[in-house]
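**Q** test case, fold it:
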Amino acid sequence: MINRRYALLLCALGALLLVSCVISLGFGSARVPVDVVWRILLNKAFGFGEVNWSTGQEHIVWLIRVPRMLLGALVGAGLALIGAVLQAVTRNPLADPHLLGVTSGATLGAVIVVLHVGEVIGLLTLPIAAFIGAMLSMLVVLAVASRNGRLESDRLLLCGVAVSFVMMAAANLLLFLGDHRAASAVMFWMLGGLGLARWELLAIPAATVLLGLLLLLGMARPLNALMAGEQTAVTLGLNARNVRLKVFLIASLMTGVLVSISGSIGFVGLMVPHIARRLVGAEHRRLLPVCVLLGSVFLVWVDVAARTLIAPEDLPIGVATAAIGGLFFIGLMRKR
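**A** All right, here's what the predicted structure looks like:
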């Protein structure tokens, strides 16, 4: 019965994601009716239907909004996944790539490339720099938070916030000292957004999120043990330090890739895992797929709000998630 309920939940969330993706394509500064959106999608994907829409509508839907919607779904899924596993290995319900300094480190790496280095090795320069920044930031947090070889969750969160401030201060200093014309472009990474979405850019984040999901699902048993406590992990014969290192490495890689394309989008990894645990509990084989689906749905609709609230301008999506996540954070603090 439990497995059947879980399967029904996954089907319901999958259907909700599909419907959300289709409906969201109609919103923006130029509204497109849902039936036109659906016919364009069928025509482009399968060659069905008669072309009875304008070239402008086709361009808006297929070349602009579909890549943006897919990138939003991938980023939401990835950030929710990262947040869930970070909360498990740190045993801290407030852990999040944004609060632990990972996002700020990736942002600093992206800023350095854009302002001072350039695309030395082509399109891979930015994701690699963001990954290096995320990894260095995480290593600094771990080094500062460790005490006598132990990792205390409260110290980890405080150190993450402190390192995040330092990384963002460095990024702001580079912006201030750099070319002011280039600095305006860098604000994209500071505030977060999906405006760079293009069909040719989707392969890397899609592969990263899929690979991250498979690797973390394979680590579900160690994650469950760490969530239960250090002694439980030792009793089961697990090397907690190695498990944490692997998780931090995967989380840093995923964060670096996502930040390099979407900028700094915070609090998705804080909110979504808590909602998912309310639905399916804390067992990670069940939790992680639900986090992926919920994170995708959440960011797809946040992007709709970002496109419509101050149309024809786009509201930076990081501003919207920060506002929602800040209120969620306050609620968690009051409750716990």
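
**Q** C-alpha only now, for contacts and for neighbours.
**A** Noted.

**Q** tell me the buried residues in stretch 5-18?
**A** 10, 13-14, 17 (16 or more other Cα atoms under 10 Å).

**Q** what packs against the helix or strand hosting Ala15?
**A** Element membership for Ala15 (DSSP states H and E) is helix 2-24. Judged by 3 or more Cα pairs under 8 Å, 6 or more residues apart in numbering; DSSP states H and E, helix 2-24 is in contact with helix 34-46, helix 284-308.

**Q** can you check what angle separates the shortest one from helix 2-24?
**A** It refers to helix 34-46. Helix 34-46 and helix 2-24 are oriented at 110 degrees to each other (axes from the mean of the first three to the mean of the last three Cα atoms, to 10 degrees).

**Q** tell me the buried residues in helix 34-46?
**A** For helix 34-46, by 16+ other Cα under 10 Å, it's 36-37, 39-41.

**Q** now, which of those sits nearest Gly218?
**A** Nearest to Gly218 among the buried residues of helix 34-46: Leu41, at 34.6 Å, using Cα to Cα.

**Q** helices of the stretch 1-150 of the chain, start to end?
**A** 2-24, 34-46, 55-58, 66-90, 102-112, 125-145 (DSSP state H, counting those that start in this stretch).

**Q** ranking those helices by burial, who's on top?
**A** helix 102-112 (a mean of 31; mean count of other Cα atoms under 10 Å).

**Q** and the contacts of that helix?
**A** Contacts with helix 102-112, where a contact means Cα atoms under 8 Å, 6 or more residues apart in numbering, come from 97-98, 126-127, 129-138, 164-165, 167-168, 170-171, 174-175, 186, 189-190, 252, 255-256, 259-260, 263-266.

**Q** let's see this one next to it:
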Amino acid sequence: MPPVTAAERDRAPARRRSGGRTAALLVVLVLGGLVLAVVAVGLGSVRIPPDIVARILVHRLTGMGDSGHWTLSQDDIVWNLRLPRVLLAVLVGAALSTVGVIAQAVTRNPLADPFVLGISSGAALGAVAWLVLGASVFGGAPVGVAAFCGALLALLAVTGFVRLTGTFSSSRLVLAGIVIGTGFAGVTNFLIFRASDHAATNSALFWLLGSLSGARWDQLLLPTVVLVGGVVAVVLLAPRLNALLFGDATAAALGIDPDRTRLALYVVAAGLTGTAVALSGVIAFVGLIVPHAARLLVGSDHRRLAPVAAVLGAVFMIAVDLLGRTLMPPEELPVGVVTATLGAPVFLLLMARRSVRFGES
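**A** Sure thing, here's the model as predicted:
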């Protein structure tokens, strides 16, 4: 074992302090998210006080508490309507934020996100084809499989085009993603335009705006496994993401196969994006904004950035969905509309700050 240098000994306390700050930040974000979730479950067309919401949740989860403190209607609203929606917001927010972290690391481009690489457009095409043409076209497979296939197809098309037409580079990858993603979006719009079933057309159009209103318990088990597994995989691959930031030559010198690592990350990104899009539709800006906000808090070391971005994305999505449900009652704004409206000025503000420099730790 090589001897530890003086510089490494000096850096060790700083790493421990940084790790402690990250752990404390995660605890604060989780606790804040729990409080926000209780508030979100209680707000809506029928308002339920936070203490009643907490009592219902404790009773449902542990069997403790006196059910005489709330009505059956309140219990149904909290447990069957709003809690699945909040949990879906957590899953989708964490997934899209994690894909944004992957995209920015793989391309070494601070503007990359699932949309720039064409992943979301591919997932949208698969899901809309399922909605408009019917499940039979996909052999009876669920919409999530169709969305995953579309996302993976888009990624393979983008990376394959770049490798076949010239030297692989982050700028060429981003440009190819924009062009191919636009083409996929055009095919998606064509399918909607040519659809003969007006109900399916309206469903696809509303779904393209992004919404969490369809959350149900019976639809959450498998997506939860996929999304949580994908986020955990990215956290475990964080050291490899750090290596990719410095280029393929550096990664190879560190004993990491950049092509295999990139392929694994593509599959994870496609799985996360496809599942999220199948559940909630197309939601813009989450994968772009949240990683930058997390980078402001903990720097660019992916061992800290990946978990913080996932938790921050979950909290952000709860807040955005709550805003969409309560901003214009009794109407409900689609989540994608809210994120698009909020995302542009927030991103410009982040870009205007000097501390937001890609690769800064």
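
**Q** care to give me the TM-score?
**A** The TM-score (TM-score structural alignment, normalised by the length of the first structure) is 0.94; 335 aligned residues with a Cα RMSD of 1.8 Å.

**Q** what sits against the counterpart of Ala225 of the first structure in the second structure?
**A** Under the alignment (TM-score structural alignment), Ala225 of the first structure maps onto Ala243 of the second structure. Ala243 of the second structure makes contact with 250-251, 254, 256, according to Cα under 8 Å, 6+ apart.

**Q** which SSE is Ala243 of the second structure in?
**A** helix 238-245.

**Q** what is the helix or strand following that helix packed up against?
**A** Next along the chain after helix 238-245 of the second structure, taking DSSP H and E as the criterion, comes helix 248-253. If you count contacts as 3+ Cα pairs under 8 Å, 6+ apart, helix 248-253 of the second structure packs onto helix 238-245, helix 258-280.

**Q** now the angle from the shortest one to helix 83-107?
**A** Between the axes of helix 238-245 of the second structure and helix 83-107, defined by the same axes, to 10 degrees, the angle is 40 degrees.

**Q** do the last one as well
**A** Here helix 258-280 of the second structure runs at 150 degrees with respect to helix 83-107, directions being taken by the same axes, to 10 degrees.

**Q** where in the first structure does helix 258-280 of the second structure fall?
**A** By TM-score structural alignment, helix 258-280 of the second structure lines up with residues 240-262 in the first structure.

**Q** how far apart are the matching stretch and its match in the second structure?
**A** Aligned to the second structure and superposed, stretch 240-262 of the first structure gives a mean residue distance of 1.0 Å (mean Cα distance after the TM-score superposition for the first structure).

**Q** how about the residue opposite Arg65 of the first structure in the second structure once aligned: what's its closest non-neighbour residue?
**A** Under the alignment (TM-score structural alignment), Arg65 of the first structure maps onto Arg82 of the second structure. Once flanking residues are discounted, Arg82 of the second structure sits nearest to Val41: 5.3 Å by Cα to Cα, 6 or more residues apart in numbering.

**Q** that older thread, single out the most deeply packed of the helices and strands packed on helix 248-253 of the second structure.
**A** helix 258-280 (a mean of 23).

**Q** measure stretch 65-74 of the second structure end to end?
**A** In stretch 65-74 of the second structure, first residue to last residue: 15 Å (Cα to Cα, to the nearest Å).

**Q** got the buried residues for it?
**A** Gln74.

**Q** measure Gly139 of the second structure to Leu133 of the second structure for me?
**A** 12 Å.

**Q** which of the two has more residues huddled nearby?
**A** Leu133 (17 against 8; other Cα atoms under 10 Å).

**Q** how much space between the aligned partner of that one in the first structure and Trp38 of the first structure?
**A** Using TM-score structural alignment, the equivalent of Leu133 of the second structure in the first structure is His116. Applying Cα to Cα, the value for His116 of the first structure to Trp38 of the first structure is 44 Å.

**Q** Leu213 of the first structure too?
**A** From Leu213 of the first structure over to Trp38 of the first structure (counting by Cα to Cα), the distance is 29 Å.

**Q** between the helices of the stretch 1-150 of the first structure, which one is closest to Ala323 of the first structure.
**A** If we rank those by Cα to Cα, the stretch that ends up nearest is helix 66-90, at 16.0 Å.

**Q** which residues touch the alignment partner in the first structure of Leu209 of the second structure?
**A** Superposed on the first structure with TM-score structural alignment, Leu209 of the second structure falls opposite Leu191. Counting by Cα under 8 Å, 6+ apart, Leu191 of the first structure touches 263-265, 316-319.
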